[in-house]
Each structure stands twice: as structure tokens, then as C-alpha cells.
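Return a 3D structure for these sequence lines:
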Amino acid sequence: MPVHIALLRAVNVGGTGKLLMAELRSLCEDLGFRDVKTYIQSGNVLFRSELAAADAARLMDGALARIMGKAPGVIVTSGAQLEKIVASNPFPVAKPNYLMINFLPEAPPPDVLKSLVAPDGEEVHVSGSEIYVHYPNGSGRSRLCLPGLRRATARNLNTVQKLAELAAGMRGT
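Down below sits the predicted model:
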């Protein structure tokens, strides 16, 4: 049975969009997903399902909308895709925690970088439906403005690597 990784948008440790990972695991099990595992309190969940990635994303997003009052946005991908994203890193010398990979529901328009404002030396690269952003001073201090990221959910390179490793481990069991 295929292993999927769901990346939830707008799920926070505190404040608005708060969702306990135990609740997320339970929701996924109630949806019929198997071998459900979450990774850190930021909306990452690995599971097995025969559903196609897009169908699993729609099902999960709808269930979350009922609980949270609003669909947060769910991207479902595979471990192999995450491995490819890691291997395609356009900024190999960047510190992994200073490199954010922004996952979009579909590829952005070709002119997505036209309105980019990167006053702190941020570097941006678009690849498919992902936008890599290297924040040389950290993302928390950045004044980067890129409207194309509004619908994205971001994970740093460390998290993406760990999710790919966890998925590989699940495939091997």
C-alpha cells in the first residue's frame, strides 16, 4: 500500500489554526488511512492509503474543514517526490534550517517572481510546484515579499529530509 505524506497549511503550535497532532492522527485513522504517524507539531502526517494523492488531500482537507471551521489546505506527496526535492536543492551551501521549501497546490504562473521583493539577500528558485527560498538571515527576520507564496505551506530542508527518511522507512516495512 503506498505511503503518502500530507503537509497541512496554516496549522500552528499555538494561536489560530491550532491542531494537536493526536487529533490529526485520529482524524486520519477515521478516514481509513493506515499506519498513521505525525512528525513535529506543524501539520506533517505520514500514512498508507490506496487513494491517489489528490483524492487523499481532498478527503483530508474536507474533514479538517469540519473540525477547524475552514479548510486549511493540504498537499499530499510521496517520499520519492520529497527525495527528488531534496536532491534538486538549488542552494546546496545554505544552512538546512535557513532553506524553506514552499509547497503549492499547483505550479505557479511563469511570472511568479515578477513581484519579488528580497531586501535581505534572499534567493528564490521555482521548480514545478515548489518554491525554494534561502533566507541568509533566517526566515523570522526576513522582509521578503512574494505574493505567490500565499497559498503555499513551507517546510525547512531539515523537515523535508526527515519526512523523506520516515517515508522510506515505512516503505521498507
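
Please make it C-alpha for all contacts and neighbour counts, starting now.
Fine.

in the chain, which spans are strands?
3-8, 34-38, 44-48, 74-77, 99-103, 123-127, 130-134, 153-156 (DSSP state E).

now those strands as TSV including mean neighbour count and distance to Ser26?
Output for the strands of the chain, formatted as TSV (neighbours: other CA atoms under 10 Å; distance: least, CA to CA, whole Å):
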stretch	mean neighbour count	distance to Ser26
strand 3-8	24	14
strand 34-38	18	9
strand 44-48	23	11
strand 74-77	24	16
strand 99-103	24	24
strand 123-127	16	34
strand 130-134	24	29
strand 153-156	21	22
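
Could you also give me the structure for this next sequence, so I can compare it with the first?
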Amino acid sequence: MKTYIVLLRGINVSGKNKLPMSELRVLLNKLKFQNVKTYIQSGNIILDADEIKSNVCQKIKEGIASKFGYDVPVLARTIDEWEKAIANNPYPTENHKILGFAFLSDIPKEKTFEVNATNDDVYTIIDDVAYIYCPSGMGNTKLTNNLFEKKLKVTATSRNLRTTLKLLELAKA
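The predicted structure is shown next:
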């Protein structure tokens, strides 16, 4: 049995694609996943499964579509992959509000692209993670999931440093 950290793209606290975490946990247990935990209301899941990562993602994607009617991209990482993503971060970690991790569905062919007017915001792509450093704050950056998806032709979902570290802590507990 493997522990996976699963990220849903586009799940919100209110409005479009609202998905109560309590209902999601019930669904995941019905899908026969073990030790299901969620963290905050934005599509962060920790679970154990006997299946390979791609099957876990597909099962969750189909379950959400069937129960809630949402077509939600699903990404998963093992604990080792998550730890590697954290270790590869090239930016300072003093302020969790200005550092983000855009987890990508695949390793992109391109590693750089032009972005207009990013202030001092920068990014670095290492393997299947785009590290986003935004001194003016993550809420003000043009380095968004939509931009990475458009430019790199992959699915992207971002988490700040605090959430990234907390998900690892929960997965290892």
C-alpha cells in the first residue's frame, strides 16, 4: 500500500466547483481508498491505495464526475516525489506567502517562456514542478496555473509553501 498526496485542480470554498471535503472523504472511502484525509477546502487529499498513481487519479476523477458532476483534473505524488519537490526548491523559504509550487501533470518539453510584466516574480521549472517566487505576493502574480497550462501544455495546480509542507507532514503522520 502506498501513500499518495492528491491535488484537485479548480476546487473552491464557494461558488463554482464547490466540493465539501466531508462529502469528498465519503466518496473516496466508497472508492476503497484507505486512511483518507483532506486538508483545507481546496482539494488537498492524503490517502493510501494499492493502485498505481495513474489509476488513483482516474478513479478519483471519475468518482467526482459521477457524484458531483465536475470535470476536475487530479494530480498525485508519492511521499518520495513530494519530498523531492520540496528539496529541489531553488528559492528562499522565509516567507510562505510568496513561494508557490505549481505541480504539473507531466514534465514539460519547454522550461522557459516569456511573460509580460511580472514585476519581480520569477519561476523555475524542475522536472514536473514550477517553483514560483513572488516578492509582491502570490495574489498579485501573473504566474498562474492558467498561464503554465497554456504555455507548457500540461495541467497545473499550485500550493503555497505552507500548504506544501503541511501536506507532507500529514502524509507522513
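
hmm, back to that, distance to Ile85 of the first structure added to the strands of the first structure, as CSV?
Shown next, in CSV, are these (distance: least, CA to CA, whole Å):
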stretch, distance to Ile85 of the first structure
strand 3-8, 14
strand 34-38, 20
strand 44-48, 16
strand 74-77, 11
strand 99-103, 9
strand 123-127, 9
strand 130-134, 8
strand 153-156, 12
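
And those: which comes nearest Pro109 of the first structure?
Nearest of those to Pro109 of the first structure, taken as CA to CA: strand 123-127 at 10.1 Å.

chain center to the closest one, what's the gap?
Its chain's average C-alpha position is 16 Å from that of strand 123-127 of the first structure, according to CA atoms, centre = their mean, to the nearest Å.

once aligned to the second structure, how far is it on average?
Following the fit onto the second structure, the mean deviation recorded for strand 123-127 of the first structure is 0.5 Å by mean CA distance after the TM-score superposition for the first structure.

name the helices or strands packed onto that strand?
Strand 123-127 of the first structure sits against strand 130-134, with contacts defined as 3 or more CA pairs under 8 Å, 6 or more residues apart in numbering; DSSP states H and E.

on contacts alone, who are the packing partners of the strand it packs on?
Judged by 3+ CA pairs under 8 Å, 6+ apart, strand 130-134 of the first structure is in contact with strand 99-103, strand 123-127.

Need these in CSV (columns: distance to Ala71 of the first structure).
Below are these laid out as CSV (distance: least, CA to CA, whole Å):
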stretch, distance to Ala71 of the first structure
strand 99-103, 16
strand 123-127, 26
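
tell me the contacts of the equivalent of Pro92 of the first structure over in the second structure?
For Pro92 of the first structure, the aligned residue in the second structure is Pro92 (criterion: TM-score structural alignment). For Pro92 of the second structure, the contacting residues are Leu99, by CA atoms under 8 Å, 6 or more residues apart in numbering.

same thing but 10 Å
Listed by CA atoms under 10 Å, 6 or more residues apart in numbering, the contact partners of Pro92 of the second structure are Ile98, Leu99, Tyr133.

for Arg155 of the first structure, same thing?
Arg155 of the first structure neighbours (CA under 10 Å, 6+ apart): Leu7, Ser42, Asn44, Asn97, Leu99, Met100, Ile101, Asn102, Phe103, Tyr132, Gln161.

Go through the residues you listed and say which is closest to Val74 of the first structure.
Val74 of the first structure lies nearest to Leu7 out of those, by CA to CA, at 5.7 Å.
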